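S.K.: mind folding the following:
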Amino acid sequence: MTRTLTVGLDGSPESRAAAEWAAREAQLLGLPLKLVQVWEPVPAPMAQAPLLGPETHQHWTERTTRETAEGIRLRHLGLDVITERLSGRPAEALTGAAKDAELLVLGSRGLSGVGGFMVGSVGLSVVAHAERPVVLVRAGEQAADEHEMDPVGIPSAAAPFRPVVLGLDTESPDEELIAFAFAAAVRRSTSLRVVHGWNPPPYYAYGLSVDLELHGELARSETTALAEVLLPWCKKFPDVEVAEESSYGSPGNQLVDASREASLVVVGRRIRRSPFGAHIGSVTHTVLHHSTAPVAVVPHN
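M.R.: Here you go, the predicted structure:
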């Protein structure tokens, strides 16, 4: 069965921005685009109200999906657009829809006056439980936002893509995560910027700020470790220009800073099947809420 690039659609500006981003990505991947509308049954008391009954709700959701699909077909000629309507709780339905998707794309509200996302409970739940990559896209995201500035200082869709940014932990590097980031850079014909933030072991921390020699030794060790992890991937993708950045400090903050010049930020999430405990690591959580570029969360074992 051919995988699709699937996007969750609810008629909001956030989901429409996600659908536009997903359409562009589907064309880069050469895959069909599936628009999924989740219809949550109207509670019985509300169903009795003539303007809020299930028939009205169903008509509105079907119209939203149909109009969005028609608009995408007009703007992205040749793209195969499929629509699907699911019933149930949105987070559960979208997590299920992700199983057969190459990517699942969701919209996320931009914080007013502040760079970054406002990730709702549905988005966080899907990111935490989906076993396929999930991309969060800001409301208002335009194609030109992913590209470099033109000669007069305006982002242009005709200009090259900005770099893809990968957040990498050298202590437990995952092949799926790294492969996803390199492939994203290849599709965009752009470079890959690999960001590795590190902090010293606790028994070093107190003396590090005054011991410059120790700081330099640890920095060289971390830089070497990053280069060793990436070496086979650079050989596998010789056409991708790779910028390696290993810096002392918070990985999450460094990735947020890097997102300002990125077309896409790629981070990982370790799959945890236990119903208890956190399912989104602190670095990924920080990036989800504060990145100014679309964020791809790649689950891995």
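S.K.: please make it C-alpha for all contacts and neighbour counts, starting now.
M.R.: Noted.
S.K.: how far does stretch 253-267 stretch from start to finish?
M.R.: This stretch, stretch 253-267, spans 13 Å end to end (C-alpha to C-alpha, to the nearest Å).
S.K.: now do stretch 275-290
M.R.: Taking C-alpha to C-alpha, the first and last residues of stretch 275-290 lie 26 Å apart.
S.K.: contacts for that stretch?
M.R.: For stretch 275-290, the external contacting residues (C-alpha atoms under 8 Å, 6 or more residues apart in numbering) are 115-119, 127-129, 136, 251-253, 255-256, 267-272, 295, 297.
S.K.: run the chain-centre distance for that stretch.
M.R.: From the chain centre to the centre of stretch 275-290 is a distance of 13 Å (C-alpha atoms, centre = their mean, to the nearest Å).
S.K.: any buried residues in that stretch, and which?
M.R.: Using 16 or more other C-alpha atoms under 10 Å as the test for burial, stretch 275-290 gives His279, Ile280, Val283, Thr284, His285, Thr286, Val287, Leu288, His289, His290.
S.K.: how far away is the last one from His59?
M.R.: When distance is defined by C-alpha to C-alpha, His290 is 36 Å away from His59.
S.K.: skipping its backbone neighbours, what lies nearest His129 in space?
M.R.: Leaving aside its sequence neighbours, His129 sits nearest to Thr95 (C-alpha to C-alpha, 6 or more residues apart in numbering; 6.7 Å).
S.K.: and this one, please, so the two structures can be compared:
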Amino acid sequence: MPSTIVVGVDGSPASRAAVDWAARRALRFGSEIRLVHSVPEIWAPPFGPTSTDADGPAARALDAARARVAALLPAAAVHTSIRRGDPAVVLGDLSQDAGMVVVGADKPADARGEGFGAVGLQIVTHSACTVAIIPSAATHGSGVVVGVDGSPEADRALRAAAGEAEASGQALTIVHAAADPGYGRPRTAHDESGVPTTAERGERVLDAAAALVGARHPRVEVHRVLDMARSPAEALAVAAEGAALVVVGSRGRESVKHVRPGAIGPVVLARIACPMLVTTGAAGAM
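M.R.: A predicted model of the protein is given here:
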């Protein structure tokens, strides 16, 4: 059975872009779509039955979202639901049985990619499957960009990105940032003889990544970027200019304990204008 794509809906421009993107992907892969509007519990009274005041707007937002996908998908492939709770928690729960969660890019970050309160980041840290974060403005770029650092999380992202590139017939750009994200300068190598320099270590990471892609996807055109001056988030943002898709890896639920400058948080919140896939390595990830 095709994996379900869960889409967070709130009626915003970014949400509409997410619905459109998910509909096109569902058509491509033969997936079903579940449109979900979450109503925070804070809207409910402290005592007595749960209020339904928010259900009317939620239902209208879901109806509008369903209408957006009606031209692409048969009615039987689209499901809607209103759920109670925080959006990140609700979508995280639903991710257990989904192939992908799709949300709009809800909050722009500053030039440094700061501002850890964004819902998109919270959903990434709660999700058990790949999360797609879609900007509200339509993009018409080309190429897939992925960040690598030799970690298992980055390798999973690399495999996903290579698959996306092959399926779409686009080139793949592999990016490795060799700068210290805390200080914005290249990490220096030791002076001992035989110890690789920072650039050499970066080239080795890129060599391994390119070899992995070549072995599994020999038809994919691969470009390499070794960025010696920027943090991972900044390097990806620069490489993603004009791209169709960016892919990054995350520890998923474990990343709640590891959000720090240079990790997944700044990448999710960076000014990246194209759709982004954040892989978690879950078995159900698409």
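S.K.: Ala58 of the second structure maps to what in the first structure?
M.R.: Matched by TM-score structural alignment, Ala58 of the second structure corresponds to Thr61 in the first structure.
S.K.: surely that match meets Val36?
M.R.: No: counting by C-alpha atoms under 8 Å, Thr61 of the first structure does not reach Val36; the two are 10.5 Å apart.
S.K.: which one's more surrounded, the two?
M.R.: The neighbour comparison of Thr61 of the first structure against Val36 (other C-alpha atoms under 10 Å) goes to Val36, with 21 against 17.
S.K.: work out for me the element the more buried one sits within.
M.R.: When elements are assigned from DSSP states H and E, Val36 of the first structure belongs to strand 33-39.
S.K.: give the other helices and strands that the helix or strand following that strand contacts.
M.R.: Once the chain leaves strand 33-39 of the first structure, the next helix or strand it forms, by DSSP H and E, is helix 44-47. Using 3 or more C-alpha pairs under 8 Å, 6 or more residues apart in numbering; DSSP states H and E, no helix or strand is in contact with helix 44-47 of the first structure.
S.K.: so which bits of helix 44-47 of the first structure are buried?
M.R.: Those would be Ala47, for helix 44-47 of the first structure by 16+ other C-alpha under 10 Å.
S.K.: the biggest helix by length in the second structure vs the first structure, mean deviation?
M.R.: Using DSSP state H, we find that the single longest helix of the second structure is helix 198-216. Here helix 198-216 of the second structure, set against the first structure after superposition, deviates by a mean of 2.4 Å using mean C-alpha distance after the TM-score superposition for the first structure.
S.K.: what residues does that helix touch?
M.R.: Residues from elsewhere that reach helix 198-216 of the second structure (C-alpha under 8 Å, 6+ apart): 148-150, 155, 158-159, 162, 174-178, 186-189, 220, 222, 224, 226, 228.
S.K.: now do the contacts for Thr4 of the first structure.
M.R.: Contacts of Thr4 of the first structure by C-alpha under 8 Å, 6+ apart are Leu31, Pro32, Leu33, Lys34, Asp100, Ala101, Glu102, Leu103.
S.K.: could you measure from the corresponding residue of the second structure for Trp198 of the first structure over to Gly147 of the second structure?
M.R.: The equivalent of Trp198 of the first structure in the second structure is Ala178 (alignment by TM-score structural alignment). Distance, Ala178 of the second structure to Gly147 of the second structure, by C-alpha to C-alpha: 11 Å.
S.K.: now Leu206 of the second structure
M.R.: For Leu206 of the second structure, the distance to Gly147 of the second structure - C-alpha to C-alpha - is 10 Å.
S.K.: quick one, which of these two is more surrounded?
M.R.: Using other C-alpha under 10 Å, the more surrounded residue of Leu206 of the second structure and Gly147 is Gly147, with 28 against 23.
S.K.: which residue lines up with that one in the first structure?
M.R.: Using TM-score structural alignment as the criterion, Gly147 of the second structure maps onto Gly167 of the first structure.
S.K.: quick one: residues contacting its match.
M.R.: Residues near Gly167 of the first structure by C-alpha under 8 Å, 6+ apart: Val194, Val195, His196, Pro251, Leu255, Val265, Val266, Val267, Gly268.
S.K.: PyMOL command for the buried members of those residues?
M.R.: The buried subset of those, as determined by 16+ other C-alpha under 10 Å, is captured in PyMOL by this line:
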select buried, resi 194+195+196+251+255+265+266+267+268
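S.K.: among the contacts of Gly167 of the first structure, which one lies nearest to Gly88 of the first structure?
M.R.: Gly268 (27.9 Å; C-alpha to C-alpha).
S.K.: is it true that the closest one touches Val295?
M.R.: No: applying C-alpha under 8 Å, one finds Gly268 of the first structure not in contact with Val295, separated by 10.3 Å.
S.K.: what's the neighbour count on Thr194 of the second structure?
M.R.: Thr isn't right for residue 194 of the second structure; it's Gly. Neighbourhood size, Gly194 of the second structure [other C-alpha under 10 Å]: 7.
S.K.: what about it, which SS state?
M.R.: coil (DSSP: H, G, I helix; E, B strand; the rest coil).
S.K.: how near is it to Glu200 of the second structure?
M.R.: Distance of Gly194 of the second structure to Glu200 of the second structure, given as C-alpha to C-alpha: 11 Å.
S.K.: and for Ala132 of the second structure?
M.R.: In this view, Ala132 of the second structure and Glu200 of the second structure are 33 Å apart by C-alpha to C-alpha.
S.K.: higher neighbour count, the two?
M.R.: Ranked by neighbour count (other C-alpha under 10 Å), Ala132 of the second structure and Glu200 place Ala132 first, with 27 against 12.
S.K.: any idea what that one aligns with in the first structure?
M.R.: Under the alignment by TM-score structural alignment, Ala132 of the second structure pairs with Val135 in the first structure.
S.K.: its match reaches Ala98, doesn't it?
M.R.: No: contact criterion C-alpha under 8 Å: Val135 of the first structure and Ala98 do not qualify, at 11.1 Å.
S.K.: which residues are common contacts for the two?
M.R.: Both Val135 of the first structure and Ala98 are contacted by Leu104, under the criterion C-alpha under 8 Å, 6+ apart.
S.K.: the strands in the second structure, which residues?
M.R.: 5-8, 33-39, 78-84, 100-104, 130-134, 144-147, 172-177, 179-180, 185-186, 222-227, 245-249, 276-279 (DSSP state E).
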